[in-house]
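Engineer: take this sequence and fold it.
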Amino acid sequence: MDIFAIRQALADAARAVVLPAGVAKLTSTAHVPDAVSAPHFFVAEYEIEFDKAMRRALDQIQFTARILVGRADELSAQRLLDSMLSGSGPTSLKTAIEVARGAPGEYALGGLAHDLHVLRVQGNRLYEHAGTQYIGAEIVIKVIGEGSP
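Structural biologist: Model (predicted):
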């Protein structure tokens, strides 16, 4: 699997969320940015499990992505974050990302992987990024695909 292409596809999929009127559009990157324009989604760390099937037939990558929301109004920021972390709805990152699974029988992420699944949300807390504090959380995404090119 092409890790950077997968990271980019996940960032692209996250942009499909529809945020409420008056809220800035979600920005996203495939990498940890130097600075963010909140609300911002980025793909951060990942772990790879090789050889989940014989002869390099399958690898599994677990990505940890972060969503950061500005704290100008803490209650509104928490409400926005909670809506993006929900399991369904137009503001749900889980819903937006899992659309990239494709139709039944299709490969995920435009052919980059066999499948993906948003596993969980964790670390709902304050984050400091480039000297600024944000309310945020981590989203763990499992991607499976061919181990050999």
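Engineer: alpha carbons only for contacts and neighbour counts from here, please
Structural biologist: Fine.
Engineer: need the three-state assignment for the residue most central in space within the chain.
Structural biologist: Centroid-nearest residue in the chain, with CA atoms, centre = their mean: residue 65, separated by 4.7 Å. Per DSSP: H, G, I helix; E, B strand; the rest coil, the local secondary structure of residue 65 is strand.
Engineer: the nearest residue to it once chain neighbours are set aside: neighbour count?
Structural biologist: Nearest residue to residue 65, sequence neighbours excluded (CA to CA, 6 or more residues apart in numbering): residue 43, at 4.2 Å. By other CA atoms under 10 Å, the residues close to residue 43 number 26.
Engineer: let's see this one next to it:
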Amino acid sequence: MQISPIRNAIAEAAAVIVLPSGVGKLVSTGYVPDSVVTPCFYVGEVEVNFDKTMGRGTDELVFTCRAYASRADDKSSQRILDAMLSGGGPASLKAAIEAARGAPGELALGGLADDLHIQRIQGYRWFEHAGSTYLGAELTIKVIGDGST
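Structural biologist: Sure, this is the predicted structure:
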């Protein structure tokens, strides 16, 4: 699997969420941004586990992604995070990203991987990013696919 196209495909899948009225559109990127415009989702660190099956059959990528609601510590930013981190609904990152798994028998992320799964969401907490502090959470996404490509 090639890491860069997978990063971008995860970000594209996340970008389709619809946030609550008055919040604006989610800024979604496959890479750590230099500066943040909230609300924001980005694909951060990656852990690569090679050779999950013999003969370079399957590799596993584990991405740590972050969702930031705002720099304010108020109920509205926590409500935005609640919507993004819920298991379902129009603002659910889980629902949007896992929709990119494709139909049964199809490859995930437009053919880039065999499958993906959001393993865990942890937060809320304050994140320091480029000298500013944001209220946010982390999402851990596991992607499996062909190790020979």
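Engineer: got a TM-score for the two of them?
Structural biologist: Superposed pair, TM-score by TM-score structural alignment, normalised by the length of structure 1: 0.97. Supporting alignment: 149 aligned residues with a CA RMSD of 0.9 Å.
Engineer: about what we covered before: what separation is there between the residue nearest to residue 65 of structure 1 and residue 29 of structure 1?
Structural biologist: 7 Å (CA to CA, to the nearest Å).
Engineer: ok, which stretches of structure 1 are helices?
Structural biologist: Per DSSP state H, structure 1 has helices spanning 3-14, 74-85, 93-98. These are given in chain order.
Engineer: that older thread, contact partners for the residue nearest to residue 65 of structure 1?
Structural biologist: Each residue near residue 43 of structure 1 by CA atoms under 8 Å, 6 or more residues apart in numbering is listed here: 7, 10-11, 29-32, 63-66.
Engineer: for residue 21 of structure 1, see how far away it is.
Structural biologist: Distance, residue 43 of structure 1 to residue 21 of structure 1, using CA to CA: 25 Å.
Engineer: isn't residue 10 of structure 1 right next to residue 97, touching?
Structural biologist: Yes. Between residue 10 of structure 1 and residue 97 there is a contact under CA atoms under 8 Å: 6.5 Å.
Engineer: between the two, which has more neighbouring residues?
Structural biologist: Ranked by neighbour count (other CA under 10 Å), residue 10 of structure 1 and residue 97 place residue 10 first, with 26 against 23.
Engineer: please enumerate the strands of structure 1.
Structural biologist: Here structure 1 has its strands, by DSSP state E, at 27-29, 40-53, 58-69, 115-129, 132-145.
Engineer: between the contacts of residue 43 of structure 1, which is nearest residue 84 of structure 1?
Structural biologist: Taking CA to CA as the measure, residue 84 of structure 1 lies nearest residue 66 of these, at 11.4 Å.
Engineer: and that closest one, how many neighbours does it have?
Structural biologist: Residue 66 of structure 1: 23 neighbours (other CA under 10 Å).
Engineer: on that earlier part again, single out the most deeply packed of the helices of structure 1.
Structural biologist: Mean neighbour counts were compared across these using mean count of other CA atoms under 10 Å; the top stretch is helix 93-98, at a mean of 23.
Engineer: in contact with the residue mapped onto residue 89 of structure 1 from structure 2, which residues?
Structural biologist: Aligned by TM-score structural alignment, residue 89 of structure 1 pairs with residue 89 of structure 2. Residues in contact with residue 89 of structure 2 (CA under 8 Å, 6+ apart) are 83, 95.
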